[in-house]
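S.K.: predicted structure and sequence below. I'll ask about it afterward.
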Amino acid sequence: MSDDLRRAVHRVLPGVLSDLKDLIRVQSVSADPGAAPQLRRSAEMTAGLFAAAGAHRTEILDDAGTGRPAVLARFPAPAGRPTVLLYAHHDVQPAGDPGAWTTPPFEPEITGGRLYGRGSADDKAGIAAHLAAVRAFGGRPPVGVTILVEGEEEIGSPTLGGFLARHRDSLAADAIVLADSENFAVGVPAFTTTLRGLAACVVEVRTLETGVHSGTYGGAAPDALTALCRLLATLHDDNGDVAVEGLVTAPRPTVEYPEERFRAEASVLDGVPLVGTGGVADRIWAKPAATVLAIDAPAVAGAPNALVPAARAKVSLRLAPGDDAPRARAALARHLLDHAPWGVRVQVTESDLAQPHAIDPHGPVYDAARRAYRLAYGRDVIDIGGGGAIPFVAEFAETFPESTILVTSPGGDPACRAHSTDESLHLADFEHACLAEALLLNELAALPDSGPQTAGPESEPPPANSA
């Protein structure tokens, strides 16, 4: 059967790639209010692709009235077989300056075995991988399949929690595959089993009623920008480890992340040392990180010789798995208030929040997934952490506590440059990911009856013309 599926995936791949290119051409930027028509078009194209692939039912839903619609498509479960929920998102990041791209961001182009374009890896490749899997079975997968393609992931999935609650019965599944991560390296498949959370705030320092002459008053009157710099410097100790008290450190990862590889992937300048202590994987997956994301202060060009009366900065904490985001944000605020230099006035305004999450990568679904990915890639899958927050993973876990969750890559790798210029998808790994997902569906079909969710949301057979 695995050879048959390999041939089937290879056969459908050219059409899937053509459809992926068409999706990339749609500028479905969820952060842009003016892009609502493009998001609608992207959702309609996605729904049409799965309908043509044999879905028994497809829907375009915008419950929250945001103009960022989601797509639901259902392939009913054969009797006694489990149901799998396959997730991706059709919205993308803004392209930024098109002139900074080697090729136009929304004109897909294949060069050097990679498909370039905004959304090629994150996450229209996820849509395409799901499409390839169901097409490989001729529209009749051996398990129930529910497709959910979200339209607001790139702005933090603000309404997803409510959406999942409202549609819980339709989305219930034995296994949930969230295809929105990266492999550890090209050709090295990975399941993301831990994710750091996020807690952010804006801190403002005030010292004067108005700006005053730096020569006449400097040396006695405090200026806010210098005070802010001193305050921000207290976020780290001399080694570069986060100095905010009360934050959690997770158990050490088992994967070794070579420092030279990390330096190259992070584009660290020659001679500049890394910060923090412990292995690279410890620092980016299992420990908190503090970053000053932005500062509001006078620009260098045209700055007067005056003491600055007020300055502010956005501070972000990445939280280790096992921490609690609201508690950590409160600890950050307390640290900033307690470390105000010279008695200056400090105000902290709460900002972004996302819970960290850890997944138990054991059990029959994970055993089946490891077999499938080993067959597809020709090597064992490894478990990795994610340094960034993916808030929707915790949302799914909270809504479906009995489901097994897998966070997979639809072919993305550390060189895919998601969210950056020249985003791309490694096409050989994309084919591996498509095959792995098809093999996974086949492996899950062989699992014993797992209970009341087995029949899926719709157990009637698909219409005869859906094959």
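M.R.: Perfect, I can see it now.
S.K.: rest of the way, CA atoms for contacts and neighbours
M.R.: Fine.
S.K.: got the contact list for the residue positioned nearest the centre of the chain?
M.R.: Taking C-alpha atoms, centre = their mean as the criterion, Ile390 is the residue nearest the geometric centre of the chain, at 4.5 Å. Shown in contact with Ile390 (C-alpha atoms under 8 Å, 6 or more residues apart in numbering): 156, 195, 197, 354.
S.K.: quick one: the helices in the stretch 51-200 of the chain?
M.R.: Taking DSSP state H, counting those that start in this stretch as the test, the helices found in the stretch 51-200 of the chain are 124-136, 160-166, 168-171.
S.K.: with the stretch 301-450 of the chain instead?
M.R.: 325-338, 364-377, 391-399, 427-445.
S.K.: now render the ones you listed as TSV, adding distance to Val177 and mean neighbour count.
M.R.: Converted to TSV, the helices of the stretch 301-450 of the chain look like this (distance: least, C-alpha to C-alpha, whole Å; neighbours: other C-alpha atoms under 10 Å):
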stretch	distance to Val177	mean neighbour count
helix 325-338	25	19
helix 364-377	10	20
helix 391-399	10	18
helix 427-445	9	24
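S.K.: put this next to the first one:
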Amino acid sequence: MQAKEIADRTSALMPGVVEDLERLVAIPSIAFPGYPSEPVEQMGSTTLQMFRDVGFTNARLMEVPSGYPPIYAEIEGPPGSPVVVLYAHYDVQPAPPEQGWTSDPWTATRKDDGRIYGRGAADDISGLVTHLGTLRVFDGKPPCTVKLILEGMEETESNLEAFVEAHPELFACDLFVICDMGNLRVGEPALTTALRGDVACIVTVRTLEHPLHSGVFGGPAPDAMMALARLLSTLHDDAGNVTVKGVTETVWEGADLSEDDLRSSADVLDGVALTGSGPVGARLWARPSVNAIGVDMTNIATSSNVLIPEARAKISMRIVPGSEPSEELDALVAHLESHAPWGAKVEVQRTKEAPPFLCKTDGPAYAAAREAMSVAFGKPVGEAGCGGSIPLLRTLQTAAPGAEFVLWGPEDVAAARIHASDESVDPSEIEKLIVTQALLLQRLADGAGGDTV
């Protein structure tokens, strides 16, 4: 099938693709503990039937020891044809009212800018419908062998890594296509080549045996919350660069985001400066970042005039591609243990070591993907990083050590606002990604070859 035919077929399919997206956005499939299980189960069964309808007739919910099941399926291609695994996930983030949504997060809403708003519309329902559209282009009969894996707990404690480790034979392939990413801007194609890792710890600071009256003892008696604040302040210099000795930095040579793009997509308040120095791309994908993502101490509603004897903070540090999580966490722990003010007692509990990921970019499948994307978008393809960590990719790499990886998707960084209020997707990105994926499958089956839409 030639590129023009693929593009025309995709264009004709788009109304149905959008209907699928609207149907799935309406299901609050939040897999986090404490949320009802019925919507996640409904999303699993609905998604399962959708993929059966497009050709994955043997699609099934796989048994896992705990949590929501992944969906697995295969379509056998011609003998000797390449084997491609398509990945996405069917769970979504919560959408609490305090996030400040301007439309119902569980109703797909088309606004004046042409984007479709709703929780999961981008992350990762757009990936699901991209795979659905790709199979429809071929009437459910792709030109090579295609496997499908849809995760049900990507946004929380994933159970897929253990499943892959237990069933590596299911994931034998030539190429993994991870459709859970996005271009930096709409219409500007980019392959994601680097993912940051994530290490975390809980630091506890103690200064007193028990609470003390702040009027009687305030001044000379050290307050644990103030000690914790001073300790956390040592993690950055005045510009906001990380000051932890021994953490890894690299050089970013791919596509970049402008400061205006970042300010807009992050909704940084007027007058508030961005942190760090140097190009935004380097700050995002070539240097570590450190954040306190939770603090435990007396809350305001129950506070009184006392000095706090103990305070805790959960620290998350994103680490650069190519680094080793254990070594980066060692450096963070050493910093926290050695920078306590006033001799405060510090204990650090390690809680997470998620590895970063680097794509191999010199293989034939990656080259075919770059060519397919360039044809679909009508522009040269850049390379971008991603701040999110996906430990699953390292597990897949171990299960299929000879396979290549392609990371892309319709979740454009500048406007999609994944995990935040008013999450949205541009349907033109979905359309172009369907064309891209269909072209990729065709080129892999044909042994590559160039044409234009």
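M.R.: Looks like it came in fine. As the structure is a prediction and not an experimental result, all values here were calculated from the model.
S.K.: re earlier: look up how far Thr194 of the first structure lies from the residue nearest to the centre of the first structure.
M.R.: Ile390 of the first structure sits at a distance of 10 Å from Thr194 of the first structure (criterion: C-alpha to C-alpha, to the nearest Å).
S.K.: again with Ala446 of the first structure
M.R.: 28 Å.
S.K.: show the contacting residues for Ala136 of the first structure.
M.R.: By C-alpha under 8 Å, 6+ apart, the contact list for Ala136 of the first structure reads 5, 8-9, 12, 438.
S.K.: in the second structure, which of the contacts of Ile390 of the first structure still touch?
M.R.: Checking the contacts of Ile390 of the first structure against the second structure (both residues aligned by TM-score structural alignment, their matches' C-alpha atoms under 8 Å), the contacts still present are 195, 197, 354.
S.K.: would you map the strands across the stretch 251-400 of the second structure?
M.R.: 289-296, 306-307, 310-319, 345-354, 357-358, 382-386 (DSSP state E, counting those that start in this stretch).
S.K.: now do the aligned partner of Ala330 of the first structure in the second structure against Ile390 of the second structure, distance only.
M.R.: Under the alignment (TM-score structural alignment), Ala330 of the first structure maps onto Asp330 of the second structure. From Asp330 of the second structure over to Ile390 of the second structure the distance is 21 Å, taken as C-alpha to C-alpha.
S.K.: just Glu169 of the second structure next, same as before
M.R.: 21 Å.
S.K.: repeat that for Val203 of the second structure.
M.R.: Applying C-alpha to C-alpha, the value for Val203 of the second structure to Ile390 of the second structure is 24 Å.
S.K.: go on, Gly363 of the second structure?
M.R.: When Gly363 of the second structure is compared with Ile390 of the second structure (using C-alpha to C-alpha), they lie 21 Å apart.
S.K.: Ala372 of the second structure too?
M.R.: 24 Å.
S.K.: out of Ala446 and Thr194 of the first structure, which sits in the busier spot?
M.R.: Between Ala446 of the first structure and Thr194, counting by other C-alpha atoms under 10 Å, Thr194 is the more crowded of the two (27 against 13).
S.K.: from what I can see Ser42 of the first structure touches Ser28, true?
M.R.: Yes. With contact defined as C-alpha atoms under 8 Å, Ser42 of the first structure reaches Ser28; the gap is 6.5 Å.
S.K.: the more surrounded of those two?
M.R.: The neighbour comparison of Ser42 of the first structure against Ser28 (other C-alpha under 10 Å) goes to Ser28, with 29 against 26.
S.K.: who are the contact partners of the residue lying closest to that one once chain neighbours are set aside?
M.R.: Once flanking residues are discounted, Ser28 of the first structure sits nearest to Leu39: 4.6 Å by C-alpha to C-alpha, 6 or more residues apart in numbering. For Leu39 of the first structure, the contact set (C-alpha under 8 Å, 6+ apart) comprises 26-30, 67-69, 90-91, 151.
S.K.: in strands only, show me these.
M.R.: The members of these all map outside strands under DSSP state E.
S.K.: and the furthest pair within these?
M.R.: Val26 and Gly67 (15.1 Å; C-alpha to C-alpha).
S.K.: higher neighbour count, the two?
M.R.: For the pair Val26 of the first structure and Gly67, the greater number of neighbours falls to Val26 (23 against 20), based on other C-alpha under 10 Å.
S.K.: where's that one relative to Pro94 of the first structure, distance?
M.R.: Applying C-alpha to C-alpha, the value for Val26 of the first structure to Pro94 of the first structure is 12 Å.
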